[in-house]
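In: Okay, sequence plus prediction incoming.
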Amino acid sequence: MSVQELDRSTRIFNVIVKRLSRLGVSAFGAKELVVTGRKSGKSHSTPVNPLRLEGQLYLVAPRGQTQWVKNVRHDPRITLRTGRSEASYTAHEVHDDSAVPVMRQYMKRWAWEVGKFFPEGVSAKSTDAELAAVVVDHPVFRLERI
């Protein structure tokens, strides 16, 4: 599959997941992330795959340093929504070794969908050092309920 076909299929998948989420259907656990634009001040939304690990909720940015990541770094107050149900959180970025267990579990759960966005060979079976290395380009956030 070419890069253009991959980008198109990803956009189509995101539109479907986002619409399902707005209807109250959580496809595979996906939710709609709502953030405030750092330049516009307007609300922006995108589908995300929250991960619960050891009682904590996390977001991983599989596509890397995206606009939602930049917006969350600017204003860490976010909302996760499914249909009419929504919850507000403060996002705290997790770095280095602390992010490794989250990244490993995320890859176990979501690699079928997002594995293509990570470097070749990176998987849930990667070493701690390999996973720590990708956190730089694929940020991890721990969510604290407001």
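Out: Received, thanks.
In: Could you use CA atoms for every contact and neighbour count after this?
Out: Will do.
In: Quick check: A30 touching T46?
Out: No. A30 is not in contact with T46 according to Cα atoms under 8 Å; the separation is 10.2 Å.
In: Settle it for me: which of the two has more neighbours?
Out: Legend: neighbour count by other Cα atoms under 10 Å for A30 and T46, higher for A30 (20 against 16).
In: Included below, for side-by-side comparison, is a second structure:
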Amino acid sequence: MAYLKPPWFVRKIFNRIAMATGVGNSQTLTVIKRVSKEPQKIPVVVPEVGGVKYLVSTRGESEWVRNVRANPNVKLGNTKYVATEVPVEERAPVIAAYRPLAGKVVDGYWKELPDDADHPTFALTPA
């Protein structure tokens, strides 16, 4: 699978600001790293479709995606969830709800990774 590595500024500066302020509708996702077992925190935009919250990877096969696949127990803010990957053929309505919430910044990611299969998507069930 493809992956668009975020630039240094996004990883080291912007993500911290987004998690601290909630800029751009972001919330903090905490997952457990598969090797170190340490928490990994990243800002995410969480669409809700049919009463279900979802995680969408804009950049493809990211580390947080691999970590969620290894351990689906995640936290969004202070709430615990179990993440279940959505089959590619069921992702379109979730991605359609996600893109306007995330804003124009994600349009470039879809130009480089245009297929729904390029964007792992997870449904969140309260734990």
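Out: Yep, that arrived. Because the structure is a prediction, the values reported are computed rather than measured.
In: Quantitatively, what TM-score do the chains reach?
Out: Taking TM-score structural alignment, normalised by the length of the second structure as the basis, the two superposed chains have a TM-score of 0.85; 121 aligned residues with a Cα RMSD of 1.9 Å.
In: give the contact list for V68 of the second structure.
Out: 31-32, 74, 83 (Cα atoms under 8 Å, 6 or more residues apart in numbering).
In: oh, I was asking about T121 of the second structure
Out: 54-57, 85-86, 91.
In: rewinding a little: got a winner among the contacts of V68 of the second structure for most neighbours?
Out: Within the contacts of V68 of the second structure, neighbour counts (other Cα under 10 Å) peak at V31, which reaches 25 neighbours.
In: Which helix or strand contains the corresponding residue of the first structure for that one?
Out: Aligning on TM-score structural alignment places V31 of the second structure opposite V35 in the first structure. Take DSSP states H and E as the rule and V35 of the first structure turns out to sit in strand 31-36.
In: mean offset of that strand relative to the second structure (after superposition)
Out: Compared with the second structure after the fit, strand 31-36 of the first structure shows a mean deviation of 0.6 Å (mean Cα distance after the TM-score superposition for the first structure).
In: if you skip the residues just before and after it, what's nearest to A133 of the first structure?
Out: D96 (7.8 Å; Cα to Cα, 6 or more residues apart in numbering).
In: distance of the alignment partner in the second structure of that neighbour from I32 of the second structure?
Out: Alignment note (TM-score structural alignment): D96 of the first structure maps to V88 of the second structure. Distance of V88 of the second structure to I32 of the second structure, given as Cα to Cα, to the nearest Å: 24 Å.
In: Any idea how many residues pack against the aligned partner of R63 of the first structure in the second structure?
Out: Matched by TM-score structural alignment, R63 of the first structure corresponds to R59 in the second structure. Look at R59 of the second structure: counted by other Cα under 10 Å, it has 21 neighbours.
In: Wait, R59 of the second structure touches A117, no?
Out: No. Assessed by Cα under 8 Å, R59 of the second structure is found out of contact with A117, at 11.5 Å.
In: As a check, name the ranges of all strands in the second structure.
Out: Secondary structure of the second structure (DSSP state E): strands located at 26-32, 39-45, 48-49, 52-56, 73-76, 79-85, 121-126.
In: Which of those sits closest to L101 of the second structure?
Out: strand 39-45 (7.1 Å; Cα to Cα).
In: Relative to the first structure, what is the average displacement of the closest one?
Out: Looks like 0.8 Å for strand 39-45 of the second structure (mean Cα distance after the TM-score superposition for the first structure).
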